[in-house]
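Visitor: Any chance you could fold what I've pasted below:
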Amino acid sequence: MKEKRTLMLPGPTPIPKKARLAGAEEIIGHRELECEELLEEVVEGLKYVFQTKNDVLVLTCSGTGGLEASIANTLSKGDKVLSLCTGAFGERYATIAENYGVNVERLDFNWGESIDIDLVEEKLEADNKIKAILMTHNETSTGVINHPKPIGKLAQKYDCLLLIDAVSSLAGIELKTDEWAADVVVTSSQKALMTSPGLCLVSVSPKALKAGESADLPKFYWSFKRAKDRYDAKKQTPSTPAISTLYMLREVLREIKEEGLENVFRRHKIVTKAIRESMKAIGLKLLVSDKIASKTVTAVKLPQGIEYNVLRQKLIDDYNVYITGSKGQLKGQVFRIGHLGNVSRIDILSTISALELALLKLGFEVELGIGLQAAQKVFYEEERR
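Guide: A predicted model of the protein is given here:
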């Protein structure tokens, strides 16, 4: 009998049953009142999750499209930006800007480390021509959180924009868009928003919209102005949206509101702690310290003598459990477990059990059940609080 698929990726993530069923709703015209009402409810629900009163725009694309849009709508060719790179996705944000002819200064940090705020301020203090800071809230390739709050304070102090890649963090890790002075925040539907791929959601501050008035980079499909004007006038998108995904996202946003954001964040923290404690108990080494560890994905160093592709395939073939590797400098050195969105405690326990068995079969000495015990202890202690 085929095992149940256990999807432990940093995205796409498992979709709640009600949301899956909502995606099967009859398709409607994207200029009908029914679709306008659907979009309006989604936007209001997103403002709750973004913790913002700013405009939230719905783009039909992946998160990468939203990152590209954040550059095209706020900057001009030759503008200088400071890109904070702590891994593959921080580097990709910088590359997107470079492809638009933006003058990018990369501030590189070791993979597995978080942003050094003092170094960021040194750069801003030394150069008054920096128009924007690019940062990745949750560096998925390494499993590191970079905290936006102090960066937002620096952006205000030195009068530049703060553009945030929150693709793998929003709705899983606290991000107070307005309070932390984030000008553009980009996320996508298939991560902690636990919906199918196809939508990118972007919050845009008045400061970012003002910057867009003089931005000369080319845009049409990516235009924030077109998206805002159409929504303000008719509660529509300029082009046809992913209607079925909107149905699903509406249901998920209702569930998030019912659970409450603080409870959502706490659930992610507990699951993260369970994963990390279980890996330590098994005898595996974590890539990053607990202090800067992501609450949506955990990077684990591969034991000597075990190849990532072999471990991954063993988990799939024997237990139908899906994990992923890393990119760039860490390719082949770590595996990553995603634990965001609709990931249950049972999913966590199943994954740990499968991992113990797979490692044992591949020659790694592990006491079966030791990782499970560590995770169970975390869950038990948290439930008693």
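
Visitor: rest of the way, CA atoms for contacts and neighbours
Guide: Will do.

Visitor: What's the separation between the most centrally placed residue in the chain and Val49?
Guide: Closest residue to the average C-alpha location of the chain: Ser168 at 0.9 Å, with CA atoms, centre = their mean. Ser168 sits 14 Å away from Val49, going by CA to CA, to the nearest Å.

Visitor: same thing with Thr324?
Guide: 27 Å.

Visitor: Please apply the same query to Met135.
Guide: Relative to Val49, and taking CA to CA, Met135 is found at 19 Å.

Visitor: for Lys153, same thing?
Guide: 21 Å.

Visitor: the more surrounded of those two?
Guide: Using other CA atoms under 10 Å as the criterion, Lys153 and Val49 rank with Val49 on top: 22 against 16.

Visitor: which residues in the chain form strands?
Guide: Applying DSSP state E to the chain gives strands spanning 6-7, 55-59, 80-85, 103-108, 130-136, 138-139, 144-145, 161-165, 184-188, 200-204, 297-301, 321-322, 334-338.

Visitor: Turn those into TSV, including distance to Asn73.
Guide: Below are the strands of the chain laid out as TSV (distance: least, CA to CA, whole Å):
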stretch	distance to Asn73
strand 6-7	35
strand 55-59	13
strand 80-85	14
strand 103-108	15
strand 130-136	12
strand 138-139	23
strand 144-145	26
strand 161-165	11
strand 184-188	10
strand 200-204	10
strand 297-301	30
strand 321-322	37
strand 334-338	31
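
Visitor: Turn the ones you listed into JSON lines, columns for distance to Glu34 and mean neighbour count.
Guide: Putting these into JSON lines (distance: least, CA to CA, whole Å; neighbours: other CA atoms under 10 Å) gives the following:
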{"stretch": "strand 6-7", "distance to Glu34": "33", "mean neighbour count": "21"}
{"stretch": "strand 55-59", "distance to Glu34": "17", "mean neighbour count": "24"}
{"stretch": "strand 80-85", "distance to Glu34": "41", "mean neighbour count": "24"}
{"stretch": "strand 103-108", "distance to Glu34": "44", "mean neighbour count": "17"}
{"stretch": "strand 130-136", "distance to Glu34": "36", "mean neighbour count": "25"}
{"stretch": "strand 138-139", "distance to Glu34": "35", "mean neighbour count": "30"}
{"stretch": "strand 144-145", "distance to Glu34": "39", "mean neighbour count": "28"}
{"stretch": "strand 161-165", "distance to Glu34": "31", "mean neighbour count": "27"}
{"stretch": "strand 184-188", "distance to Glu34": "23", "mean neighbour count": "29"}
{"stretch": "strand 200-204", "distance to Glu34": "20", "mean neighbour count": "25"}
{"stretch": "strand 297-301", "distance to Glu34": "37", "mean neighbour count": "25"}
{"stretch": "strand 321-322", "distance to Glu34": "38", "mean neighbour count": "22"}
{"stretch": "strand 334-338", "distance to Glu34": "35", "mean neighbour count": "25"}
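
Visitor: Let's compare: structure for the following, please.
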Amino acid sequence: MPPFGSRVVNLRIPGPTPCPPDVLQAAAGQMLNHRGPEFGAILRRVTDGLNWVFGTTRDVLSITTSGTGGLEAAVVNTLSPGDRVLAVSIGSFGDRFGNIAAAYGADVQWYKTEWGEAADPAEIARRLDADPAITAVLVTHNETSTGVTNPLQAIAAEVRKRDRLILVDGVSSVSSIPCPVEEWGLDVVVSGSQKGWMVPPGLAFVYLSDRAWAAYERSRMPKFYFDAKRHRDALERNQNPWTPALSVYFALDKAFELMRAEGLDRIYARHREVAAYTRERVKAMGLKLVPVDERYASDTVTAVWWPEGVDGRALARRAREEFGVVLGGGQGKLEGKIFRVGHMGWVRQEDVRDALDVVERLLSEARAAASA
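Guide: A predicted model of the protein is given here:
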């Protein structure tokens, strides 16, 4: 893992994720003219890489913003105030997606599961059949707050059968978990640079289908910075409409070299293997996974319940301060009750092993102290 100050930190949060040294070196490059041909060539290569990973022949937009900004772009470019939408939430980030739509005046209908559960495609179909006024479905592919991956392909099939738009938060899935946007019939898919792409925060990636572009023409939500047409028109000239995060583009250009060398199939397999190792290891420690059904456990983040009687915050603090292992904590109603192990992007099994060795040691000490 890269150095932080004078220490080596094993960063095991679900984003921002560690970056390879070559990527960090690329990010340190000198600034250049963002309207000149040199950056235009970088933007074209990066866009080709995005199209490759998303699985599309249509150019994916890259916007200087966070993943949340990308979700806002998804909403304002396809919806209008008063549109009825179904927000499918299985955790904190599903709530956020729906709340963004509500903030812009959408009539949000909620389908919420218990945290730890995946959404049921049949229930989504039932709700769409019961309410023909629903125009779009908002869904999180991979919910990092609970470590659960929704059955997106099956959900998308039900949505498309009923001719509704499907807007997908793929912030922590695309590039690490298969999400072929055209093959699955997805309309808008958003990802963020700080997750599986192995680069720093600063860019959101937004795919829009032909159906989404048709919805753009009908959309009446206010938009300026996130206006997708401004970004598409600029991209046709190999530019951004606004000043871009040049350093993140430099990093992403290098990251795509590494990703192409490894290959998408191997990248996905590596994530599956590391995730399976993580789950088996925590279960062997006598710990319980947050996902209710392990079939839907995420390949990019593992969420684990702290044992009863253990001060999880104190253990996580010791892991960070004494061993340089930084774990993700719980969000919302799970704060202090769970820890999360991020394993996406530039990650090997050894990175997770070392982190879990520390967790196991600290838990053993805590249990021994409790029984003394």
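
Visitor: What would you report as the TM-score here?
Guide: For this chain pair, the superposition-based TM-score is 0.96 by TM-score structural alignment, normalised by the length of the second structure; 365 aligned residues with a CA RMSD of 1.4 Å.

Visitor: that older thread, quick one: contacts for the residue nearest to the centre of the first structure?
Guide: Applying CA atoms under 8 Å, 6 or more residues apart in numbering, we find Ser168 of the first structure in contact with Pro10, Gly11, Asn138, Glu139, Thr140, Thr187, Ser188, Lys191, Ala192, Thr296.

Visitor: To which residue of the second structure is it aligned?
Guide: Taking TM-score structural alignment, Ser168 of the first structure has Ser172 as its aligned residue in the second structure.

Visitor: quick one: its match from Val148 of the second structure, how far?
Guide: 11 Å.

Visitor: got it, and Leu71 of the second structure?
Guide: Taking CA to CA, one finds Leu71 of the second structure at 19 Å from Val148 of the second structure.

Visitor: What is the neighbour count of Asn238 of the second structure?
Guide: 21.

Visitor: Also Ala370 of the second structure?
Guide: As a burial measure, Ala370 of the second structure scores 10 neighbours (other CA under 10 Å).

Visitor: Now do the shared contacts for Ser172 and Val148 of the second structure.
Guide: Asn142.

Visitor: ok, and the closest non-adjacent residue to the equivalent of Ala358 of the first structure over in the second structure?
Guide: Taking TM-score structural alignment, the alignment pairs Ala358 of the first structure with Leu362 from the second structure. Distances taken as CA to CA, 6 or more residues apart in numbering place Leu315 nearest to Leu362 of the second structure, at 6.6 Å, with adjacent residues excluded.

Visitor: Look up how far Thr142 of the first structure lies from the equivalent of that neighbour over in the first structure.
Guide: Under the alignment (TM-score structural alignment), Leu315 of the second structure maps onto Leu311 of the first structure. Look at Leu311 of the first structure and Thr142 of the first structure: by CA to CA, they are 19 Å apart.

Visitor: and Leu82 of the first structure, what pairs with it in the second structure?
Guide: Using TM-score structural alignment, Leu82 of the first structure sits opposite Leu86 in the second structure.

Visitor: who's in contact with that match?
Guide: Val108, Gln109, Trp110, Tyr111, Ile134, Ala136, Val137, Leu138.

Visitor: Kindly report the same for Pro197 of the first structure.
Guide: With CA under 8 Å, 6+ apart, Pro197 of the first structure has these contacts: Pro12, Ser62, Ser188, Ser189, Gln190, Thr245.

Visitor: Same question for Phe265 of the first structure.
Guide: Ala171, Gly172, Ile173, Glu174.

Visitor: just checking, which of those belong to helices?
Guide: Among these, no member is found in helices (DSSP state H).

Visitor: who has more neighbours, Leu311 and Thr142 of the first structure?
Guide: Of the pair Leu311 of the first structure and Thr142, Thr142 is the one with more neighbours under other CA under 10 Å, namely 30 against 19.

Visitor: Report the spatially nearest residue to the more buried one, omitting neighbours in sequence.
Guide: Gly112 (5.5 Å).

Visitor: residues in the first structure aligned with stretch 260-273 of the second structure?
Guide: The aligned range for stretch 260-273 of the second structure is 257-270, by TM-score structural alignment.

Visitor: Now that stretch: buried residues?
Guide: Leu261, Val264, Phe265, Arg267, His268, Lys269, Ile270 (16 or more other CA atoms under 10 Å).

Visitor: Turn these into a markdown table, including distance to Phe224 of the first structure.
Guide: Formatted as a markdown table, those follow (distance: CA to CA, whole Å):
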| residue | distance to Phe224 of the first structure |
| --- | --- |
| Leu261 | 27 |
| Val264 | 29 |
| Phe265 | 29 |
| Arg267 | 34 |
| His268 | 32 |
| Lys269 | 34 |
| Ile270 | 37 |
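
Visitor: if you look at those, which of them are in helices?
Guide: Leu261, Val264, Phe265, Arg267, His268, Lys269, Ile270.
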